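J.: Show me the folded form of this:
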Amino acid sequence: MDIDEFATNVEKMSDEDVFELMVALEQASEADGNRTDTDIVARIALVETEIESRFPGQLLAPFKQWKLTGKS
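T.: Purely as a prediction, here's the structure:
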């Protein structure tokens, strides 16, 4: 899936799905051999932008809170 298609799909996801995707991308970026994968970095940036657009002025606070509360 190219990055434009990825961005379109992210826009259609629920908040929880977006948060789960961010966790998966974070894990992928930390995996051996993926630390400099520009595709993963670009996808993380797109998901961050989507979270910030859904929660204006809160940056990634809703995602961080979701992670702390057990990913409800």
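
J.: From now on I want contacts and neighbour counts done on CA atoms only, so please keep to that.
T.: Fine.

J.: residue contacts, the spatially most central residue of the chain?
T.: What sits nearest the mean C-alpha location of the chain, by Cα atoms, centre = their mean, is M22, with 2.9 Å. Residues counted as contacts of M22 (Cα atoms under 8 Å, 6 or more residues apart in numbering) are I44, V47, E48.

J.: Another for comparison:
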Amino acid sequence: MAEGQDFDTAAFADQFSAMTDEELFVLMQKLEDESGDIPSKDRDSSEVFVRIAMVETAIEERFPGQLLAPYKDWQQRRLDI
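T.: Sure, this is the predicted structure:
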């Protein structure tokens, strides 16, 4: 992972426990937005996708058995406002 060599996965994951659900969902949305700007040829080496996977896991651990449904519901509520 060329671009992510300085990325500290443990430090990034440690931040999740202090985040509210809203903050975690906002982070996920921000990462998804950033991922849209990454050319497909660079996606395997992008730390953005590593971060997305980590946030997905944190959401799934916070909402057992619901996968990303709480995040998708949050997105929908934001669109309805």
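
J.: what's the TM-score here?
T.: The TM-score (TM-score structural alignment, normalised by the length of structure 1) is 0.87; 72 aligned residues with a Cα RMSD of 2.0 Å.

J.: if we can go back for a sec, so which strand or helix has the residue nearest to the centre of structure 1?
T.: Per DSSP states H and E, M22 of structure 1 falls inside helix 15-30.

J.: Quick one: residues contacting Q66 of structure 2.
T.: Contacts of Q66 of structure 2 by Cα under 8 Å, 6+ apart are E60.

J.: Could you find the counterpart of it in structure 1?
T.: Alignment note (TM-score structural alignment): Q66 of structure 2 maps to Q58 of structure 1.

J.: re earlier: for the helix holding M22 of structure 1, grab the matching residue range in structure 2.
T.: Using TM-score structural alignment, helix 15-30 of structure 1 pairs with 21-36 in structure 2.

J.: Okay, helices next: where are they in structure 2?
T.: Remark: helices assigned in structure 2 by DSSP state H are 9-14, 21-35, 47-62, 69-80.
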